[in-house]
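1. My questions concern the predicted model and sequence given below.
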Amino acid sequence: MSEPAQRLVPTADAERSPWFAYQYLVLRAVPRVEREEFVNVGVVLYSQDAGFLDAAVHVDASRLRALCADVDLDALGDGLETVRAVCRGEAVAGLDAAARPWRRFGWLEAPRSTVIQPSRPHGGLTRDPAAELTTLLDRLVR
């Protein structure tokens, strides 16, 4: 559905590029919270060192409908857009536009009993956070 919005410009010599620590969350669509069944629908990646916070999403409607035939895909899409807006630093969902990226990531990782739920945070190292976000989306969601 959407690709990452931000992109770092890689250096000419990738071997000399710095490594950036990052954390990521897998976003899960849980159409019937009481059943605890879910489908991965996105990834949020945060690297304080690189100054990067972004989300990428992909919704497989047929997989979701297999769990819940009447899942509200429009509401799910709205929720995922809110996640992307939080990453972009927009004033949404009770967060001030001036909220620092670490605070926005913390807000996104907080557990909720809603249709969109985050996984526990995981970490890694990368030279290119935007490319890593796409790799994680391909590996964990698509």
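-> Received, thanks.

2. contacts and neighbour counts: CA atoms only from here.
-> Noted.

3. what's the closest non-adjacent residue to D60?
-> In space, D60 comes closest to V41 once its chain neighbours are excluded; the distance is 7.5 Å by CA to CA, 6 or more residues apart in numbering.

4. Could you point out the helix or strand that follows whatever helix or strand that neighbour lives in?
-> For V41, the host element (DSSP states H and E) is strand 39-47. The helix or strand immediately downstream of strand 39-47 is strand 52-57, counting by DSSP H and E.

5. one more structure, for comparison:
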Amino acid sequence: MSKLLGYQYVVLRCVARPEREEFVNVGVVLYSQRGEFLDVAFEVDETRLRALSPALDVPALQRSLEAVRAACRGEGRPHLSSLGQRFGWLSAPRSTVVQPGPVHGGVTSDPGAELRRLLASFVG
């Protein structure tokens, strides 16, 4: 039997018009301390986003999501050395177009597969 690893995750939301409090889920960040795992998966459905906000700058959204990917890898700003610090920074509330939802947790034997499952469940 595979060893079960605890993990935490946040769903990333595109909040194109914060004053309306409307959002579309666009990604998931998953962190497992024991699994030494931190990664993001995202999927941008431009048609769905444009229905919410026709003027949304989709390339800027893509750049923001790529910045999340870079932060997971310890690249770019801010420079945080541990995976836990990076997850803490990525899961902190912010008022930008890409916002993390609440932190949730679970257990898995395969964090990468769980990330893909969560993406399909919450975004796909």
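-> That came through fine. Since we're looking at a predicted model, the values are computed, not measured.

6. corresponding residue for the residue nearest to D60 of the first structure in the second structure?
-> By TM-score structural alignment, V41 of the first structure lines up with V26 in the second structure.

7. can you map out the helices along the first structure?
-> With DSSP state H as the criterion, the first structure has helices at 61-67, 73-88, 101-109, 129-140.

8. With distance to S119 of the first structure added, can I get those in TSV?
-> Listed next are the helices of the first structure as TSV, based on distance: least, CA to CA, whole Å:
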stretch	distance to S119 of the first structure
helix 61-67	17
helix 73-88	14
helix 101-109	7
helix 129-140	12
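
9. Let me have the ones you listed in TSV, adding distance to F20 of the first structure and mean neighbour count as columns.
-> TSV is the format used below for the helices of the first structure (distance: least, CA to CA, whole Å; neighbours: other CA atoms under 10 Å):
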stretch	distance to F20 of the first structure	mean neighbour count
helix 61-67	34	14
helix 73-88	18	18
helix 101-109	15	17
helix 129-140	8	18
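
10. Which among those is found nearest to P121 of the first structure?
-> Across those, P121 of the first structure has its closest neighbour in helix 101-109 (7.2 Å, CA to CA).

11. Give me the spatial nearest neighbour of the residue nearest the centre of the first structure, chain neighbours excluded.
-> Against the mean C-alpha coordinate of the first structure, by CA atoms, centre = their mean, the closest residue is V44 at 2.3 Å. Using CA to CA, 6+ apart and skipping residues adjacent in sequence, the residue nearest V44 of the first structure is A55, 4.2 Å away.

12. Would you quantify the distance from the aligned partner of A85 of the first structure in the second structure to L49 of the second structure?
-> Alignment note: A85 of the first structure maps to A70 in the second structure; criterion TM-score structural alignment. Distance, A70 of the second structure to L49 of the second structure, by CA to CA, to the nearest Å: 23 Å.

13. list the contacts for the residue in the first structure that L5 of the second structure lines up against?
-> In the first structure, the residue matched to L5 of the second structure (TM-score structural alignment) is F20. Each residue near F20 of the first structure by CA atoms under 8 Å, 6 or more residues apart in numbering is listed here: 47, 49-50, 125-129.

14. and which of the residues you listed is nearest Q117 of the first structure?
-> So of the contacts of F20 of the first structure, ranked by how close each gets to Q117 of the first structure (CA to CA), first place is S47, at 20.5 Å.

15. Against G51 of the first structure, how distant is the nearest residue to that closest one once chain neighbours are set aside?
-> Nearest residue to S47 of the first structure, sequence neighbours excluded (CA to CA, 6+ apart): Y22, at 4.3 Å. Distance of Y22 of the first structure to G51 of the first structure, computed by CA to CA: 10 Å.
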